[in-house]
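Undergrad: Generate a structure from the sequence data that follows.
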Amino acid sequence: MKGSTAYSSIQKRGLHIGLLPEMAAAVNPSTPITLDHDLDALPEVGRRLTVAQYADHVDDLAARLWAAGVRPDEHVFIYKTAGADHWMLAAAISRIGGIVVNISPALDPATVGVLLERVGRPTLLTDGNKLDTLAEVPLADLTERVITSAFDRPGAISLGELAGAPRVKPVVRPIDEAAVITHTSGTTGIPKLVVHTPRTQGIRLLPQWRLLALLRKKDTVAIHVPFVHSRMVAAMSLALLKEYPVLLLRETDPAVVAEHFIEHRPALIEALPNSLMEWEGLAEDPRAPFGSVKVFSSTFDAIHPGTMSTLLKASDRRGALFFQIYGQSEVGPAVGRAYFRNSAHKANGRCVGWQMPLGAAKVRVVSRDGHRPTEQSPGRIEVAWPGIAKTYYGEQERYDANRKGEWWGTGDVGYFTRFGCLHMLDREVDMIPGVTSSLEIEDVVLAELHELSELVVVQGPNSEAVPVICTHGDKPLDLDRWRAAAAGFPQLADPVQIPEAELPRTATLKVQRLALADQLKDQLTDR
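TA: Predicted coordinates:
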């Protein structure tokens, strides 16, 4: 089987992650997968395996889950320590017809309890360490059974003890029924559970399939994406079907990451924006850990132009580019834009991209005040295409309130330039009176003050725009340098400096702006 044949099959029949490893092995069984960590669920496997071995391990885990009592149409709620075995377990659940519910290990026990109750007595697949954190959650009332993938505990079914269970035939879920459930980032409260079907997952591969055509050789693809995220489904599917060697990263420490990049020399790196910001310092490493990179890619959140410029200049590849995709869990990739070495530093960070070729999402901006959306009067950004998620699990009314026919409201505001570029200015809930775009302010000031590791503009108790800053190493900020860099934004209040560790973040490292504003409320009121 060729990769293009497998891809065509997915477009017709949908993407079933339980069948994906087997399909990829049929394309090329020897494609290597390298990990930067051991698999808790399969400690004997090591850190280097082929796609054929990967597929066999998924089949083995599916057999163990079946032996543990999991059956088709059941929801299996995965809440475990971060690792690539999470994605393998999700594929195994899918392989026997279960509905995967991917939950970030970064969520607190109280939130996990709320989501368990919303799903309605699912099987909980966890590990002993995470199970210990749920001691105050009434699991007997909220779950059908508890299965541990590692570090077993009394009262839970051990997958390890089910090794050698008889293999079972795959069960294929209907193309328009729930297959994988992921959750939103939770920037404004309890995360929503986003329902993906085989059809919606398959459709979302189209824009990225074309992007990977830029890599003409079978060079390594490095992926640093949360294993629970819907983006992981697309990233792994595309890399394996295209026969690219995969480097799956869990670690974020720049020194550790540098060693892996130097050893494996990836041609494409996909990572969270905040991780790429953390790795910027590697551009100065004389060993050139980014030297081999042809394409940097990021979704999840807008990334600052200065970061893109730094990374691109650290590449030795001719024509290196940074491809940014704007989208969200509910809609997948909506628009995209390429940035290049000689111009990224001059780019307007609010220009998140252009609508992609035929077959991809449609995007419109709807007026909020009856006038044509502009920078001064941005409209609501809406997306339409068959890749939109089916529903919010247990919150159909909330989903329906966000959808008008084929159009989905993203919650972001912006406008189209006369050249057709979508400018995303802010989340609507984060808008501050007198501020055109908090994100634009952050782009501009971060580009001027390299000592800043983070800058977030939030609304203060008197509706003022308060810049919250963090510095590398939590060193004190030079206020004279701040005033010079922020001179173009007189609407800003005096900055508040906090340690970066105190920033409330989501599972994908986005700053929870409303939570941050609430966290600082007493301090700001007393000023």
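Undergrad: drop to CA atoms for contacts and neighbour counts, all remaining ones
TA: Noted.
Undergrad: Walking through the stretch 101-250 of the chain, point out its strands one by one.
TA: 123-126, 145-148, 157-158, 180-183, 193-196, 221-224, 246-248 (DSSP state E, counting those that start in this stretch).
Undergrad: Of those strands, which is nearest residue 485?
TA: Comparison of the strands of the stretch 101-250 of the chain against residue 485 by CA to CA identifies strand 221-224 as nearest, at 32.3 Å.
Undergrad: Another sequence for comparison is provided below:
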Amino acid sequence: MSKPHDLGTLFDDLVARRVGTRVVLSRPLDIAPDFGTSYDMPAVAALVRNVAGWLHAAGVKPGDRVAVVKPNHWDYVLIACAAVRVGAVPALLSDQLAPHALEVLLERLEPALLITTRTVLDTARAHGITLIARAGATVTLEGRYPDTINLERLWGHEPPPPSTRDDDDPLLVVHTSGTTGVPKLVVHTNRTLVLGLAGAESTRLPIVSSRRRDTVCSAISYSHGRAVPWTASVLWLAPREVVIIDSADAAETVLREHPPTTLEALPSTFVRWRPMLEKPDHPLRGVRLFISTFDAVHPPTVRAFLAATRRRPLWVQVWGQTETGPLTFRFLTRRSLAARDARHPTTRNLGRPAPGRTRLRVVDPRTFEPVPRGIPGLVLAKTPTRCVDYVGEHDRWLAKTDGEWWNTGDMGLRTRWGSYLMLDREVDVLPGQSCVELEDVLEERVTNVVECVVLATPGRLPQPVVVTRDGHLDPAQWRHALRDLPALADPVLLTWEQIPRTGTGKVRRMELRAVLRAGQDTFGTGRWT
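TA: Below is the predicted model:
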């Protein structure tokens, strides 16, 4: 076997390949709180088999859906592997979702089993929502809870033999970020997720692939669709060590004990880790490869991390979606970021489509006819790793398909050199401009800005919302930053915690509008969110 092929037996296959990678965790797993923070492949394989035994004892059958809602950690992936092993379809839901959104998603899923925590159930109950009523049965990970299965009753049961399924049958359900409302439940298959996404990434390539001597660090959302193919592909390449960070907070200790040579993190995590770089002995100075996906990363953040290493590092910027996987790649270096182009910052150029796998085209959002290079429009993608449905919203999935083409809902343009510039989500569009580009420029020019969000509303000036390091914004520096920009409303200064976010750290712009009492009107239609 040259590539991962079966999620249910992934870790057994890694053991058979004699993969010697050690996994180091920033805290113990929620499914194994007493088993420490260091695992080899046989130990992980045994844990997955044990969880498969739990599921079987709980009555999970082939074809059932198993919903998981818990704090962010790598055991989302391990539970998914165990569920696939018994023939079920795991559905990974972030515990950062609002209770009403969780209720809607569970209604659509109709899971045979819900794996969750008392905190999740109590939070929902405080909002008048009984989540356990939306599942056939419920297990809580950290102790007994009324009307749920006692986890202790499930321990020690032998799992059934690994189940098999067709490569085009549903394998995994994950959800989109939900920046504009209730997330969509995205259905992937073995062909799209394992053979497609994980298979492509497990091909050993110069520079960008994990090397056997690497310490690979991941600090992402493990309920996200990225986590499963990342796990399968990075372990298939057998680096020396994999470090799993479950939270941007309290990560420095484990990073110092296990300094990474490659690092993939949420954009919001990179932002929160920037102060760490100011220490001369910070633990990221040996990183050779940074990887960002999930959301936009602004130029000052990229520049800070590239400048803080003692090597010649490379930053890989990936644009993609939960429904498609990666679509474009761009390599950034210290040199490519040296020239500060305030008109169109470097990180808005997302590069070119993945060669041989992905095609993109830009169309008029009203007629869907292709537009010339340099003209903004909706970006459509054609890729073999496109999801196969939305659970409970098949019509919505159909509305985003045009034959083999997928409507990303993003506005962008193709440059004369064939790369793609991303402007905004269609629902957040600012006619003739780009909210994301304005955010890039303002973060570039105002030195103590941690994050800037620009909201576009018909009949009003674009509204900047600013988070700064010290809670203050210098009026003179702000005015100077606006010197050649379109007119903007006066900035609103908020703290990091006051900005509504998704489980992947993205700003929930519609909820932010509610915080500001700015109304829900936008220039976009929102038809393709």
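Undergrad: of all the strands of the stretch 101-250 of the first structure, which lies closest to residue 169 of the first structure?
TA: Residue 169 of the first structure lies closest, by CA to CA, to one member of the strands of the stretch 101-250 of the first structure: strand 180-183, at 19.5 Å.
Undergrad: which other helices and strands contact that closest one?
TA: Under the contact criterion of 3 or more CA pairs under 8 Å, 6 or more residues apart in numbering; DSSP states H and E, strand 180-183 of the first structure touches strand 99-102, strand 193-196.
Undergrad: would you turn those strands into a markdown table with mean neighbour count and distance to residue 332 of the first structure?
TA: Output for those, formatted as a markdown table (neighbours: other CA atoms under 10 Å; distance: least, CA to CA, whole Å):
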| stretch | mean neighbour count | distance to residue 332 of the first structure |
| --- | --- | --- |
| strand 99-102 | 26 | 16 |
| strand 193-196 | 25 | 10 |
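Undergrad: longest strand anywhere in the second structure?
TA: strand 405-414 (DSSP state E).
Undergrad: still on that earlier bit, any chance of the helices and strands packed on strand 180-183 of the first structure in TSV, with distance to residue 70 of the first structure too?
TA: Converted to TSV, those look like this (distance: least, CA to CA, whole Å):
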stretch	distance to residue 70 of the first structure
strand 99-102	10
strand 193-196	20
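Undergrad: nearest to residue 285 of the first structure, of those strands?
TA: Of all those, strand 99-102 sits nearest to residue 285 of the first structure, with 36.3 Å by CA to CA.
Undergrad: Name the residues of the longest strand of the second structure that are buried.
TA: 405, 406, 407, 408, 409, 410, 411, 412, 413, 414 (16 or more other CA atoms under 10 Å).
Undergrad: Residues contacting it, please?
TA: Identification of contacts with strand 405-414 of the second structure by CA atoms under 8 Å, 6 or more residues apart in numbering yields 321, 362, 373-383, 386, 400-401, 420-426, 429, 528-529.
Undergrad: let's see it at 6 Å
TA: With contact meaning CA atoms under 6 Å, 6 or more residues apart in numbering, strand 405-414 of the second structure is reached by 373-382, 400, 420-426, 528-529.
Undergrad: Relative to the first structure, what is the average displacement of it?
TA: Average distance, strand 405-414 of the second structure versus aligned residues of the first structure after superposition (mean CA distance after the TM-score superposition for the first structure): 0.5 Å.
Undergrad: which residues in the first structure does the helix or strand that that strand is followed by match up with?
TA: Next helix or strand after strand 405-414 of the second structure toward the C-terminus (DSSP states H and E): strand 420-425. Mapping strand 420-425 of the second structure onto the first structure (TM-score structural alignment) gives residues 422-427.
Undergrad: Likewise for stretch 156-166 of the second structure?
TA: Using TM-score structural alignment, stretch 156-166 of the second structure pairs with 164-174 in the first structure.
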